[in-house]
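1. heads up, no residue letters with this:
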């Protein structure tokens, strides 16, 4: 790569902000209007299952091909391609008249978002310069905020076709993103990093082993997968848990929003904390313990003071920005950052996708949340141990370098 310094800082911050705000809202905005959309097409629960399964599946599958595509087009151009694909889906999806087209366009949206999901950390590492930590903070915080505000778009519209406008709203944000990233891609040119890219302290390894040979990379992938699993479980099942414990729907909604809001605060703060904290391996231990306390608090108190337990789950969710920030923190060369992101996120999302499904199966069998909450609390201990190892590991560049 030969154009690492061509992106001005102001443009980089605007570009990362717009990319991050589009990383979840286009998906999460569908949840509160899914029933209206299914009714409009005369579709049933099986289609709803397909739609809700798409994000985890596409994040995994498309994530695996993101880096290979970027090696041919460059990071910025591949990001732009993904954003254009998502824009087409967001702009057209609300207005189609057939469910199969609705499904195809939803798949385009998720696929386009999946490309940015994997490549944006590598882009920040490559173009961020001395602003890498601040850019990662913006990325993590706004990504969490994106998931929280997406469902709120339905509140802006009323009437029979409100669900269509609630979905179409995010096409405007996507269009702004495409416009800015077209400028970024034009300035950056081909910007996929090479092994020989001049990176301070990176050296020039003669070759690179598979990331499966790096204990730190594998630990980080497992940590990312487990924390994502908990995030999906909370998004999908926390309201149902609180409803079953006798709380009104309003309380359940506020609790879930509280989790998302606290996540956004942590997303901004954690990259700076990691940059200044010597013993960063303590963070996964602390956050996983707090998350476990949230689950066990719901169990032992029959969900009394639900907002307290939701707040603890939100703080425990700081495992997500910790995992994301560790991707550039545990690598030196932008090439390794790109490869690591393309390894950690796709395989991690495969782990994450299993969580809500298994919770649903367990609840269908037991019709009780006690054992499920206990299992979720226990899995936090596993997440703590793996996160401790991932955060304490060395530079992945060294672990996969072939010595000659």
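-> It's in. Every value quoted in this text rests on a predicted model; they were computed, and no experiment measured them.

2. all contacts plus neighbour counts: C-alpha atoms, from now on.
-> Fine.

3. for residue 170, helix, strand, or coil?
-> For residue 170, the reduced secondary structure class is helix; criterion used: DSSP: H, G, I helix; E, B strand; the rest coil.

4. how about it, nearest residue that isn't a chain neighbour?
-> residue 26 (6.1 Å; C-alpha to C-alpha, 6 or more residues apart in numbering).

5. let me know the helix or strand that the one you found is in.
-> Counting by DSSP states H and E, the element that carries residue 26 is helix 25-28.

6. which other residues reach the helix or strand following that helix?
-> The first helix or strand that comes after helix 25-28 along the chain, using DSSP H and E, is helix 34-41. By C-alpha atoms under 8 Å, 6 or more residues apart in numbering, the surrounding residues in contact with helix 34-41 are 44, 47-48, 97-99, 163.

7. put this next to the first one:
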């Protein structure tokens, strides 16, 4: 039971520290006099850290064990959150990068821990931790503005308060340190599948994950700013940002059992991506219906992510091949996604509104729909 609580608490730290900054991003920009491109870089740093640190997480776990490696991840996240109390622009960027490294380690290793310790309940445990990420991430986004206004704490204290959650997670995880167990073999045995980069199907899955991440992190980083510019208050924008994050977790409860019954996944892969393209444009052009389209965009974002992860399993023939495709998808996919928030900020500066950013989201989803038609077919990579 302590292990389950520990896993859930780790999961709660893997989203909120990077998504919680979006509702107060306008305050951060004003406080440090950031350009839109610098603000975009701030939301992009975690993605760069994901791309760099994800391949290194398996080596860390192989050397130190899963338990210690996950503790290191929590320490990184906690230090990065606490660093936001310091009134230096450089510390803000460095701390955000440190948070990204910690989350990258947790993202890679937590599924391996679940597969090792709960082999018969992988789907249930995965749904629980994904739901925990969504609920806490959404709740923190909704509370950031009220916390900042409470006793005039300000945005820095408001963001730094999440380090308390990280400390609690560390305390619950400490009993696991009497073990030092390696990750599952499928996490570390990927060199035999280096040729996976040579197959079109692997690139199709990678672009599906990458374009979904590009779209998702533009919305994660800029949704409150888009809503504020369209006439919503900062508090309303923060709540809607929380609604988006919670909605991303809902497909995990619906889509996973449905996919197992389908002959192939082309219909949901194409249909959901097209719906995401339409809904992301509607956020800008129909601001009075922001709540509805925020829900739909969040649902589509989470659904496409689950489909992308499912393709890793469905399109491969063994666990080592799946690990290789997962590594390729995360490394290249997050690298592609890293350009999204910066490019969206640059387009806003050049155009003067957020139309360029939402059309960039729509374009990413159209590419997602196109490659989804191919990687959704009932086929597998060669052995």
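-> Looks like it came in fine. A quick note: this is a predicted structure, and the numbers were derived from the prediction, not measured.

8. and the TM-score between these chains?
-> In this superposition the chains share a TM-score of 0.82, using TM-score structural alignment, normalised by the length of the second structure; 378 aligned residues with a C-alpha RMSD of 3.5 Å.

9. thinking again about what came up before, count of neighbours near the residue nearest to residue 170 of the first structure?
-> 28 (other C-alpha atoms under 10 Å).

10. what does it align to in the second structure?
-> Taking TM-score structural alignment, residue 26 of the first structure has residue 17 as its aligned residue in the second structure.

11. thought that match was touching residue 97?
-> No - when contacts are counted by C-alpha atoms under 8 Å, residue 17 of the second structure is not listed as touching residue 97 (11.1 Å).

12. now the helices: where do they sit in the stretch 201-350 of the first structure?
-> Counting by DSSP state H, counting those that start in this stretch, the stretch 201-350 of the first structure has helices at residues 215-244, 249-276, 282-300, 306-316, 319-329, 334-366.

13. actually the stretch 51-200 of the second structure, not the one I wrote
-> For the stretch 51-200 of the second structure, the helices defined by DSSP H, counting those that start in this stretch occupy 66-82, 89-117, 122-149, 154-160, 162-173, 185-188, 200-229.

14. can you put those helices in JSON lines and add mean neighbour count?
-> Output for the helices of the stretch 51-200 of the second structure, formatted as JSON lines (neighbours: other C-alpha atoms under 10 Å):
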{"stretch": "helix 66-82", "mean neighbour count": "24"}
{"stretch": "helix 89-117", "mean neighbour count": "22"}
{"stretch": "helix 122-149", "mean neighbour count": "21"}
{"stretch": "helix 154-160", "mean neighbour count": "22"}
{"stretch": "helix 162-173", "mean neighbour count": "18"}
{"stretch": "helix 185-188", "mean neighbour count": "18"}
{"stretch": "helix 200-229", "mean neighbour count": "25"}
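
15. now the ones you listed in TSV, with distance to residue 315 of the second structure?
-> Converted to TSV, the helices of the stretch 51-200 of the second structure look like this (distance: least, C-alpha to C-alpha, whole Å):
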stretch	distance to residue 315 of the second structure
helix 66-82	27
helix 89-117	19
helix 122-149	18
helix 154-160	40
helix 162-173	35
helix 185-188	16
helix 200-229	8
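
16. out of those helices, which comes closest to residue 337 of the second structure?
-> helix 200-229 (3.8 Å; C-alpha to C-alpha).

17. what helices or strands is that closest one leaning on?
-> Contacting helix 200-229 of the second structure under the criterion 3 or more C-alpha pairs under 8 Å, 6 or more residues apart in numbering; DSSP states H and E are the following elements: helix 36-64, helix 234-249, helix 290-314, helix 319-337, helix 339-351, helix 355-375.

18. among these, which comes closest to residue 213 of the second structure?
-> Each of those was scored for nearness to residue 213 of the second structure using C-alpha to C-alpha, and the closest is helix 319-337 (5.4 Å).
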